[in-house]
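Enquirer: build me a model from this:
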Amino acid sequence: MNFFVNQYLVTKNSSIEHAELKRLALFNGHEPGSAKLLTQDFAPTLDQTLERFGLQRDAVINMFDFFAGTTDYVGAPLKVDGLAYDGDLQMGTGNNFRELKRGGRLVSEVHFIGGTVAQVGNVDYFDDAGNLTLRQIYDLRGFLAVNQYYGRAGELFYERYQRPDGTVYLERYYVQSTENTPINSLNVLKDYQGRDRIFYDQEGLFTFFLDEVNRAFGENNRFFADRPAVAINPILNMTSKVKRYLWLAMRAVDDGQDLATGSLDTMVDAALQHGRKWTGVVVATAAQAADLKPRLPKGLKCYVVNNSPVKVDRTPILIQDRPAQRVIAVGRLGADKQTDQLIDLFTRVHTARPKATLTFYGYGNQADMQSYQERVKAANLEQVVTFADYVVDLEPVYDQASLLVDASRVDAQPLAMAEALSHGVPVVSYDYAYGPSELVIPGQTGELVPLGNRDAFVKAVIDLLSDPTKLQDFSTAAYQNLTPFSEATTWQQWQALK
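Expert: Take a look at the predicted model:
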C-alpha cells in the first residue's frame, strides 16, 4: 500500500494536494485500492470535500475518523429543526446562523455548514457576560463530534471528541502562547485497545496514527512525506516496519541560494540527517535530481517521478474555435509567483494587443489579493485582467484558453503548465528551476524566457498573440509532445520505487 501523508484536504488546495489527487487517480487506475491519502487535521466536513473533488470515502483516512471508528460511517444530515434545545428559548431567523435567546439574553448561536441548507455545523454557547464558553462542532454526517471549552478570556483550553454514540475517544488540553493562541499540550486517546494512551503534542499522536494504519495494512507499506513540515518527523519516528520516502515538492536549498551548492533548507537538512531511515528521496524533475544527488547521504537513492501526469488522448480544439487572445495564469498567487510583475507585464502586452485578456485562476492571501486588484485598477485594466479565484474543474478553462503565462521565479514542477499543454495551450514562462524546461519545447510548444527578462517575456506573448498560425502550430505540437509527462510514463517511473 502507498500512503501519501499530508496535513489536510480542504476546499481550496495547493499544488501539493492536487498532485496527490492525480497520484491517487493514477494508482487506482492501474492498481485499484493501492494508494490512500492520510490527513492529520480534524475535518468535520471531509465528506463534502471528497464529493467536491470526486473522491470515494476510502481514498482518504483522516486521523480523527480512524480513532473514532467512523471512516465508513454514513449517518444523516442534522438540520436546525432537528436540534434539541430548551423550550423557553426563542430562535431567530437567518440564512447562515440562528440566535437562541432567553428573553433578551443571547444563550447560543447555531451556525450552518457552508454550502448546505440549514445543516448544523456548530453551536456556540455564551455566559451572562456574552463570553463564548462552549462550542459544539457537528460532523457533516449529523453527529456531535467535539465539545470545545473556552476560558473567560476567550482561550481554548480543553476539547472532548466523541463518536456518534456519544462515547469519548480523545481528550485534548491546551495552554496559551505569548500571542494568546492555543498550544496543544496533552492528548489522551481514551480506552484505545483497552487502555488510555498519552501524547504530549499532536506530532506524537499523528506518529501513532501512522503506525496504527501501517499495522492495519500488514506493515512494510510505503509512506511518502508530502507536506514536509507536518509529515517528516512523524514518518521518521514511526516504530513499525515501514518504507519511508521523502517527497520534495519544493526546492531543497534556502531561497536565493545556488541550487547546486547553496545551504540546504533547514527542514530538508534535518530530514537528511536521518539518511539511513529513508528508503529514498523523490523529486519531480531530472534537473532537481542532478542538483540534489551529490548532497544526499551515501547510499540514499533519489528517484525522479513526474508530479504532473496528464492524459494524451484528448480531442484537439483548434485555436480558431477558442475565444481569441484569452490568456490565463493558473495556480496560487503570491510573491514567489511574481503575480505583481505578471500584471505589469500584461499591461504592456495589452497596449500592443488591446483585445487580449488575462484571467488568474487561483487564490492568495487577502492582503496580496487586495494589492493585485489595486494594481489592476491603477492600470485601468479592470475589464481586461480578472481574478476568477479557485476553480476545481479547470478542463473547460484550458479548452477555451489561447495561452498560459507563468512569471514565477521558482517551483518544483508547475502542475498547471503540464495540464495546459495537455489541452493544447501553448506556454510562455520564465525558465526558472524547476520544471518549465522539462515540459515546454521552446519554439514548438511555447517559449521559455531567461528569468527576469521582462522585455523578452512581453515580446514572446505579443508575438504569439499576433500570429494565429504560429499559435495554432504551437497548440498542435503541445498535443503531440506529452509523452515525457504522460500518465503512462509516470506510471513507469513509479515502478522504479518497488
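Enquirer: contacts and neighbour counts: CA atoms only from here.
Expert: OK.
Enquirer: please tell me how far Asn28 sits from Met1.
Expert: Asn28 sits 11 Å away from Met1 when distances are taken as CA to CA, to the nearest Å.
Enquirer: actually Ala378, not the one I wrote
Expert: Here Ala378 is placed at a distance of 53 Å from Met1 (CA to CA).
Enquirer: cool, Leu50 as well?
Expert: According to CA to CA, Leu50 and Met1 sit 20 Å apart.
Enquirer: neighbour count for those two, which is higher?
Expert: Per other CA atoms under 10 Å, whichever of Leu50 and Met1 has more neighbours is Leu50, with 18 against 15.
Enquirer: what strand or helix carries the more buried one?
Expert: Per DSSP states H and E, Leu50 falls inside helix 46-52.
Enquirer: list the helices and strands the very next helix or strand once past that helix packs on?
Expert: Remark: after helix 46-52, the chain's next helix or strand is strand 60-62, criterion DSSP H and E. Identification of packing neighbours for strand 60-62 by 3 or more CA pairs under 8 Å, 6 or more residues apart in numbering; DSSP states H and E yields strand 35-39.
Enquirer: recalculate using a threshold of 10 Å.
Expert: If you count contacts as 3 or more CA pairs under 10 Å, 6 or more residues apart in numbering; DSSP states H and E, strand 60-62 packs onto strand 2-6, strand 35-39, helix 46-52.
Enquirer: I'd like these as a markdown table, with distance to Asp389 appended.
Expert: Listed next are the helices and strands packed on strand 60-62 as a markdown table, based on distance: least, CA to CA, whole Å:
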| stretch | distance to Asp389 |
| --- | --- |
| strand 2-6 | 23 |
| strand 35-39 | 25 |
| helix 46-52 | 16 |
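Enquirer: quick check: neighbours shared by Asn28 and Met1?
Expert: Ser34, Ala35, Lys36 (CA atoms under 10 Å, 6 or more residues apart in numbering).
Enquirer: generate a PyMOL selection restricted to the buried subset of those residues.
Expert: Of these, the buried ones go into a single PyMOL selection, burial set by 16 or more other CA atoms under 10 Å:
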select buried, resi 35+36
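Enquirer: is it possible to export the shared contacts of Asn28 and Met1 to a markdown table including distance to Asp86?
Expert: Converted to a markdown table, the shared contacts of Asn28 and Met1 look like this (distance: CA to CA, whole Å):
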| residue | distance to Asp86 |
| --- | --- |
| Ser34 | 49 |
| Ala35 | 47 |
| Lys36 | 44 |
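Enquirer: of the shared contacts of Asn28 and Met1, closest to Glu203?
Expert: Checking the shared contacts of Asn28 and Met1 against Glu203 by CA to CA gives Lys36 as the nearest, at 20.0 Å.
Enquirer: here's the other one to compare against:
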Amino acid sequence: MIYSVGENIYAFNSGIEFAQISRTKDLLANGEAAKIVTKEYNRFLSRDTATLGLTSDQYVNMYDYFQKATNVERKELSVRFLETVPLRDYHVTGVDANYSTIDYMGRTLAKMNIMPGTVGLAGDIDYFDRVGNKELTQFYDWRGFLSMEQTYHPDGSVALQTFFDIDGKPVIEIVHMFINGVVSPSMYKLLDFYGQDYVFDTQNQLFTFFLNELNSASQGVFVADRPSVVESVLGVVNPIKTIAYLHESHLEKNSITGEKGIKLAYEGIVAPKGKRFDLIATGTATQAAEIKQGYAVNATTGLQTASYPIDDTNKQTALTKLVYVGRLAPDKNVTALIEVFQNIHERKADTELYLKGYYASPEYREQIEQQIKQANLAEVVHVLDYSIDNSEIYQDASLFITTSENEGFGINALESMSHGVPVACYAVDYINENLVTNGKNGITITNRTPHNLAKLIIETFGDVKQVQALKANTLKTSQAFDDKHLVSQWQAAIKA
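Expert: Predicted structure coming up:
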C-alpha cells in the first residue's frame, strides 16, 4: 500500500492535493494499492472528495477512522426531524433559507444553521444560556450524523470538543486550555479504542498513532506530502519505506543578504537532526541531485507525481487568449503576470487574459483587482471561479503564462500542455528545462522581467509555423509524463 499523507482535502485545493489525487488514481489504475491519508477534521470531506472524483476506498481521514465513518452512505437530515429536538416540547421556527430557531415559551434556545449548499438540512446548531451566551455547538457531518460538539470558556473560546461515532458514542475529546494567555489544545484523548483510553499532548502524536494503526493493518510506503506531517510519518514503526515529497523548491532567498538557504519548513527533511527519511523525492532529477549533493540524506530521486489525459482539439495559433490556472497568491507572482499581459495588450489590443483559481487572501484579491483597475484592464482581464474541470478554458487558449519565481515542477503547466497549449514562463528552478524548454514546447527568458517575456511572446506568435511546432511538442511532452511513466517511476523507487 502506498499512503500519500497530507493535511486535508479541501473545497479549494492546491497543487499538492491535486498531485496526491492524480498519483493515487494513476497507481490504482495500474494495479498498485494506494490511498490518500489526511490528518485534519473535516465534516465536509465526503462532499469535497466526491467533487474531485474520489471514492471512499481511495482515501482515509483520521477522524473518520476513529468515528467509524470511513464508508458511510449519505442520508439527508432535515432540521425538522432531529432526534435531539423533541418537537412535542419545542417549536422550530424557519427564519430564512439559512437558519431556523428552536423556541420554548417565548425564548430562543438555539439557532439551527442550514448545511451550506442544501435546503433545510442540518448543518450546525448553537445553543444559548438564559442570558444569550453561546454554551454549546453541535456540528453535523455532510453525510447526516452528529459528528462533533464543542463547549466554551466564559470568554467564548473553545473549551472542549467531543467527536462521536456514527452511533453517537464519544470517541475523541480535545481539551482546550489557556497556555501563556492563549487558548490552545492541551490534550487529545482517544476513548475506548479496543477497550483502552489513550492520551496525547498533540494532534501529531494522535496522528502518529493512527498511521501505525494503518501500517499494522496493511504495511505500506508512507509519503509525506506536506512538512506538517513529517513528524508523524517518521514515527511509523516498521513501514516498507518512508518518502518525503517536496512539491516546491527547498530553498528561499534571504530578504537581507539575498543568499539562498533552506526553507524553515523543510529543515526537518533535508537537514534532519534525528531520524531520516529513506528517500527524498522531488518533481525533477535536478532538484533531487542538488539535495543529495548538499545535504546528509539517505537517498534522493526525481519522481513524477501527476499526469493528464491528452486532448489535442485545440488548434489556436493566434495570440488572442492568454490563461493562467492555479492559486492566485504572492508566491505565484500574479502581479508580474498582469504586467506581462499589460505589455502584450498595449501592442495587441485584441488579446484577453483569463485567470482561474482562488485568491490566497482577501487582501491579495484587493491588491490584484486594484492593479487591474489602475492599468485600465478591467474589460480584458477575467477572473474565473475555481473548479476542478479546466477543459473549457483550454479549448481556445493561445498560451499559458506563469511568472512564478520558482516551481517544484509545474503541474498546472503540464495540464495546459496536455491540451496542446504552450507555456510561457520565467527560466527559474525547477520548471525550466525540466518541463518547459524555450523554443521547443514553450517560451522562457533568463532576464526575468514582464517586458522581456511579453516581447518574446509577441515575437514567437509572429511565426505561425513556430507556434504549431510548440503546440505539437507540448503534446509530446505531456505524453512523456503519462500515467504509465508515473507508475513505473514509483515502482522503481520503492524497490530501490
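Enquirer: just name the closest of the shared contacts of Asn28 and Met1 of the first structure to Glu438 of the first structure, please.
Expert: Of all the shared contacts of Asn28 and Met1 of the first structure, Ala35 has the smallest distance to Glu438 of the first structure: 26.6 Å, by CA to CA.
Enquirer: what sits against Ala456 of the first structure?
Expert: Taking CA under 10 Å, 6+ apart, we find Ala456 of the first structure in contact with Tyr430, Glu447, Leu448, Val449, Pro450, Ile462.
Enquirer: going by neighbour count, which of the residues you listed are buried?
Expert: By neighbour count, with 16+ other CA under 10 Å, the contacts of Ala456 of the first structure hold Tyr430, Glu447, Leu448, Val449, Ile462 as buried.
Enquirer: and the furthest pair within these?
Expert: The farthest-apart pair in these, when distances are taken by CA to CA, is Tyr430 and Ile462, at 15.1 Å.
Enquirer: out of the helices and strands packed on strand 60-62 of the first structure, nearest to Gln320 of the first structure?
Expert: helix 46-52 (32.3 Å).
Enquirer: mean shift of the closest one relative to the second structure?
Expert: Helix 46-52 of the first structure differs from its equivalent in the second structure by a mean of 1.0 Å after superposition (mean CA distance after the TM-score superposition for the first structure).
Enquirer: show me what that helix is in contact with.
Expert: With CA under 10 Å, 6+ apart as the test, helix 46-52 of the first structure has contacts from 8-12, 43, 54-60, 62, 65, 74, 113-116, 139-141, 392-393.
Enquirer: what do you get if the cut-off is 6 Å, keeping everything else the same?
Expert: Helix 46-52 of the first structure is contacted by residues Thr11 when judged by CA atoms under 6 Å, 6 or more residues apart in numbering.
Enquirer: mind checking the SS state of the counterpart of Asn122 of the first structure in the second structure?
Expert: Residue correspondence to the second structure (TM-score structural alignment): Asn122 of the first structure is matched to Asp124. For Asp124 of the second structure, the assignment made with DSSP: H, G, I helix; E, B strand; the rest coil gives strand.
Enquirer: quick check: Asp124 of the second structure vs Phe145 of the second structure, distance?
Expert: Counting by CA to CA, the gap from Asp124 of the second structure to Phe145 of the second structure is 11 Å.
Enquirer: so which bits of stretch 382-398 of the second structure are buried?
Expert: Those would be Val383, Tyr386, Ile393, Tyr394, Gln395, Asp396, Ala397, Ser398, for stretch 382-398 of the second structure by 16+ other CA under 10 Å.
Enquirer: please flag which of those sit within strands.
Expert: Members of those lying in strands (criterion: DSSP state E): Val383.
Enquirer: spell out the residue ranges of the helices in the second structure.
Expert: For the second structure, the helices defined by DSSP state H cover 15-29, 45-51, 62-66, 203-217, 230-234, 267-270, 285-294, 334-347, 362-374, 391-394, 411-418, 450-460, 464-480, 483-495.
Enquirer: so which of the helices and strands packed on strand 60-62 of the first structure gets nearest Asn96 of the first structure?
Expert: Checking those against Asn96 of the first structure by CA to CA gives helix 46-52 as the closest, at 17.3 Å.
Enquirer: what is the neighbour count of the aligned partner of Val282 of the first structure in the second structure?
Expert: Per TM-score structural alignment, the equivalent position to Val282 of the first structure in the second structure is Ala281. Look at Ala281 of the second structure: counted by other CA under 10 Å, it has 26 neighbours.
Enquirer: any idea how far Ile269 of the second structure is from Ala281 of the second structure?
Expert: Ala281 of the second structure is 11 Å from Ile269 of the second structure, where distance means CA to CA.
Enquirer: just to revisit the earlier point, how about the match of Asn122 of the first structure: what's its closest non-neighbour residue?
Expert: Phe139 (4.4 Å; CA to CA, 6 or more residues apart in numbering).
Enquirer: and that neighbour, what pairs with it in the first structure?
Expert: Alignment note (TM-score structural alignment): Phe139 of the second structure maps to Ile137 of the first structure.
Enquirer: what residues are up against that match?
Expert: Contact analysis of Ile137 of the first structure by CA under 6 Å, 6+ apart lists Gly121, Asn122, Ala145, Val146.
Enquirer: again with Glu219 of the first structure
Expert: Lys241.
Enquirer: kindly report the same for Ser240 of the first structure.
Expert: Asp211.
Enquirer: and if we set it to 7 Å?
Expert: Contact analysis of Ser240 of the first structure by CA atoms under 7 Å, 6 or more residues apart in numbering lists Asp211, Glu219.
Enquirer: map Leu296 of the first structure onto the second structure.
Expert: Aligned counterpart of Leu296 of the first structure in the second structure: Tyr295 (TM-score structural alignment).
Enquirer: give me the number of residues near Lys315 of the second structure?
Expert: Counted with other CA under 10 Å, the neighbours of Lys315 of the second structure add up to 15.
Enquirer: how near is the residue mapped onto it from the first structure to Ala477 of the first structure?
Expert: Under the alignment (TM-score structural alignment), Lys315 of the second structure maps onto Leu318 of the first structure. According to CA to CA, Leu318 of the first structure and Ala477 of the first structure sit 12 Å apart.
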